[in-house]
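1. Mind looking at a prediction? Sequence and model below.
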Amino acid sequence: MPLFEPLDDISRLTGRLALSVEYDGSAYCGWQRLKHAPSVQASLEAALAKVAATDVRVLCSGRTDTGVHATRQIVHFDAPVARTQKAWVFGTNANLPRDIAVHWVVPVADDFHARFKALARRYRYVILNQPSRPVLERANATWCREPLDAERMHAAAQALVGEHDFSSFRAAGCQSKTPWRHLHFITVNRYGPLIVIDVQANAFLHHMIRNIAGALVAVGKGEQGADYMARLLALRDRSLANVTAPGCGLHFVDSVYDERFGLPREPLGPNLLAFLGEWTGERSLPDCPMVRFRRGQPIAELESSQAGGAAHEARQVHSSSQEVRE
């Protein structure tokens, strides 16, 4: 969907709908609805309910934690009434606070599920690396005043690529049934004063990316050697690792689905990285059991044709623990 494609204000959409949501997580306890604090989910459902004139419940591609942002959070819901595409988008945005916005709404197949059909999730962690404190970027980047060696950080991070037990990067309160995740890629690059950790995986553990970022900062400062990430991974002990990096630098930028669902493509965020020019889904996905399974290949066939860690991943694709929680 081109950025300026007009929204349909004639055809009325009902059935299962998917939408893309952007939000600044600074004022929220995270995505998930909670009784004691404001959440993005509660705000979105309240706004959709205004358009539908009845209750609406949504499911997302992956929960985000307190203070974490998103530029392409994919959500689906079963519309209780028929409204035009323009009404769903403009009407919802008119009833949302200024720190949340819907980009688009499209009809999807009945078997689409924002969480269980996701092939990959992608985050960018943004560090402002300069002596003076941030001003314009203070809510969406983490400040580090000491010089960081981005090349050294990138080299160290490559030990995390592949399927591993990420216990050393898992929050103590993580509720996932398994610490195993398949990390597709991770890069660390410097753009002037910005250092960007770009990471994609099948799913993430609670605080996994923020714990990885905290450890990589120690490498970038020269406090730890280039083999530090590999050593932490092998230890499988969170208590021996570094502090958790702040949530303000973390951005959920993409959730990837099979092409048959026809979700619109859009530039990867956050907008302060728009100069990179990358759009959603441009990176190729690994040929792994979870991706093949979610594209329709039977799980039994995958288990019989794979060995070791790949077979472990195949057995995990049904697990409810396979979700983002950052």
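-> Sure thing, it's come through. For clarity, every value in this text was computed on a predicted model and none was experimentally measured.

2. CA only for contacts and neighbour counts going forward, please
-> OK.

3. Which strand or helix spans the closest residue to residue 16 other than its chain neighbours?
-> Excluding the flanking residues, the one nearest residue 16 by C-alpha to C-alpha, 6 or more residues apart in numbering is residue 78, at 4.4 Å. Element membership for residue 78 (DSSP states H and E) is strand 69-84.

4. Tell me which stretches of the stretch 1-150 of the chain form helices.
-> Secondary structure of the stretch 1-150 of the chain, counting by DSSP state H, counting those that start in this stretch: helices at 40-52, 85-86, 92-94, 150-157.

5. list the helices and strands the first one packs on?
-> Secondary structure elements in contact with helix 40-52, counted by 3 or more C-alpha pairs under 8 Å, 6 or more residues apart in numbering; DSSP states H and E, are strand 69-84, helix 92-94.

6. What angle do strand 69-84 and it make with each other?
-> Helix 40-52 and strand 69-84 meet at an angle of 20 degrees, taking axes from the mean of the first three to the mean of the last three C-alpha atoms, to 10 degrees as the criterion.

7. hang on, the earlier thing: quick check: which of the helices and strands packed on helix 40-52 is buried the most?
-> strand 69-84 (a mean of 22; mean count of other C-alpha atoms under 10 Å).

8. my read: residue 126 touches residue 193, true?
-> No. At 10.3 Å, residue 126 and residue 193 do not qualify as touching, with contact defined as C-alpha atoms under 8 Å.

9. who's more crowded, the two?
-> More crowded of residue 126 and residue 193, by other C-alpha atoms under 10 Å: residue 126, with 26 against 13.

10. Report the contact partners of that one.
-> Residue 126 makes contact with 140-142, 194-197, 249-251, according to C-alpha atoms under 8 Å, 6 or more residues apart in numbering.

11. got JSON lines for those, with distance to residue 113 and neighbour count too?
-> JSON lines is the format used below for those (distance: C-alpha to C-alpha, whole Å; neighbours: other C-alpha atoms under 10 Å):
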{"residue": "140", "distance to residue 113": "29", "neighbour count": "25"}
{"residue": "141", "distance to residue 113": "31", "neighbour count": "23"}
{"residue": "142", "distance to residue 113": "33", "neighbour count": "23"}
{"residue": "194", "distance to residue 113": "35", "neighbour count": "19"}
{"residue": "195", "distance to residue 113": "33", "neighbour count": "23"}
{"residue": "196", "distance to residue 113": "30", "neighbour count": "22"}
{"residue": "197", "distance to residue 113": "28", "neighbour count": "25"}
{"residue": "249", "distance to residue 113": "28", "neighbour count": "25"}
{"residue": "250", "distance to residue 113": "24", "neighbour count": "30"}
{"residue": "251", "distance to residue 113": "22", "neighbour count": "30"}
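
12. try this one next to it:
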Amino acid sequence: MRNIRLKVSYDGTNYHGFQRQDATHGPTIQGTLEEVWARLVDEEISLAMAGRTDKGVHALGQVVNFTTSARIPEEKIPKAINSLLPRDIRILKADCVPDTFNARWSAKWKRYDYQVDNNPIPNVFNRLYAYHEPIPMNVTKMQKAASFLEGFHNFKTFAAAGGTSKTFERTIYRCQVKEDQRLVRVSCVGDGFLYHMVRIIVGTLMDVGKGRIHPDEIPEIIASQKRERARVIARAQGLTLVHVNYTDDSPFDVFQDLVE
């Protein structure tokens, strides 16, 4: 038996999230990958995933792993699977990893990006990958608010109901807001994220940008540990899982755009 790791990219628009669900809900990324593997080598597998992305969320660098007795060389796996996958899912890389490796529990840190189209009229080419917000946002205030989210905190305020995490303490290494021609990007890099945490952070920062929350209120909102203090959950289509890291490399060494 080999433990195979896959790096996966997908457009989540047409899927009911990553995690396998009852067929009545519609197709999922996990279900699609497992079905294709069964067609390819006549073997049932169960994927472990780095992040359980929701319906409509995308990924540039999702990571999964599974054990297999199939003999197909790992260097040939991407081409073989991609030949059977729909065009909105691609396997970017496959390698053999130690038996102790788990895509979720072995991860050191992850990066998520969220895009907001802040133009009065939305760009049609961003409609699947950015949330349209026509109300002008003050990016400078959003940047100041984002800086308060960095560090080790109890993020219970930013955790939606329905999550399975038993603790709410997480470290955010970088929470960055950048803007280019009214396309606002929020990048969150951390050692782990709670259910809907990034989307709640983005919703809160958008409220800051629209003047509904003052940036200096963020520390108190975090300390309150009250979900009602950060009520807005940003829409799914603006969110992308960019990268999952399994080495001791710093996020700032991997991504130069995170360094001011």
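-> Done, it's in. Please read these numbers as outputs of a predicted model, since none were measured by experiment.

13. where's the residue most central in space within the first structure, which helix or strand?
-> Computing the C-alpha centroid of the first structure and ranking residues by C-alpha atoms, centre = their mean puts residue 252 first, at 3.6 Å. Here residue 252 of the first structure sits within strand 250-256, counting by DSSP H and E.

14. For the equivalent of residue 121 of the first structure over in the second structure, give its distance to residue 241 of the second structure.
-> Aligned counterpart of residue 121 of the first structure in the second structure: residue 110 (TM-score structural alignment). Computed with C-alpha to C-alpha, to the nearest Å, the distance linking residue 110 of the second structure and residue 241 of the second structure is 8 Å.

15. Now which residue in the second structure aligns to residue 75 of the first structure?
-> Per TM-score structural alignment, residue 75 of the first structure is aligned with residue 64.

16. buried ones in stretch 142-151 of the first structure?
-> Buried residues in stretch 142-151 of the first structure, counted by 16 or more other C-alpha atoms under 10 Å: 142-144, 148-150.

17. so how far is the first residue of it from its last?
-> OK, stretch 142-151 of the first structure end separation, C-alpha to C-alpha: 19 Å.

18. that older thread, the match of residue 75 of the first structure - nearest residue in space that isn't next to it in sequence?
-> residue 49 (4.4 Å).

19. which position in the first structure aligns with residue 77 of the second structure?
-> Aligned partner of residue 77 of the second structure by TM-score structural alignment: residue 88.

20. burial measure for that match, as a count.
-> With other C-alpha under 10 Å as criterion, residue 88 of the first structure counts 26.

21. Is it in contact with residue 51, as I believe?
-> Yes. In this structure, residue 88 of the first structure is within contact of residue 51 by C-alpha under 8 Å, at 6.7 Å.

22. Could you tell me where stretch 183-192 of the first structure falls in the second structure?
-> Going by TM-score structural alignment: stretch 183-192 of the first structure matches residues 172-181.

23. related to what we said a few turns ago, look up how far residue 143 of the second structure lies from the residue nearest to residue 64 of the second structure.
-> 31 Å.

24. Show me what residue 208 of the second structure aligns to in the first structure.
-> Match for residue 208 of the second structure (TM-score structural alignment): residue 219.

25. could you pull out the strands for the stretch 1-150 of the first structure?
-> Taking DSSP state E, counting those that start in this stretch, the strands of the stretch 1-150 of the first structure run over residues 12-23, 59-60, 69-84, 100-107, 120-129, 142-144.

26. distance from the last one to the second structure after superposition?
-> Superposed on the second structure, strand 142-144 of the first structure shows a mean distance to its aligned partners of 0.8 Å (mean C-alpha distance after the TM-score superposition for the first structure).

27. hmm, who's touching that strand?
-> 126-131, 133-134, 245-246, 248-249.

28. mind giving me JSON lines with those and columns for distance to residue 168 of the first structure?
-> Shown next, in JSON lines, are the contacts of strand 142-144 of the first structure (distance: C-alpha to C-alpha, whole Å):
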{"residue": "126", "distance to residue 168 of the first structure": "22"}
{"residue": "127", "distance to residue 168 of the first structure": "22"}
{"residue": "128", "distance to residue 168 of the first structure": "25"}
{"residue": "129", "distance to residue 168 of the first structure": "25"}
{"residue": "130", "distance to residue 168 of the first structure": "29"}
{"residue": "131", "distance to residue 168 of the first structure": "30"}
{"residue": "133", "distance to residue 168 of the first structure": "30"}
{"residue": "134", "distance to residue 168 of the first structure": "30"}
{"residue": "245", "distance to residue 168 of the first structure": "14"}
{"residue": "246", "distance to residue 168 of the first structure": "17"}
{"residue": "248", "distance to residue 168 of the first structure": "22"}
{"residue": "249", "distance to residue 168 of the first structure": "21"}
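
29. Among these, the buried ones, what's the PyMOL command?
-> Buried members of the contacts of strand 142-144 of the first structure can be picked out in PyMOL with the line below, counting by 16+ other C-alpha under 10 Å:
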select buried, resi 126+127+128+129+130+134+245+246+248+249
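
30. in what helix or strand does the closest residue to residue 215 of the first structure other than its chain neighbours lie?
-> Nearest residue to residue 215 of the first structure in three dimensions, chain neighbours excluded: residue 242, at 5.4 Å (C-alpha to C-alpha, 6+ apart). Under the criterion of DSSP H and E, residue 242 of the first structure resides outside all helices and strands.
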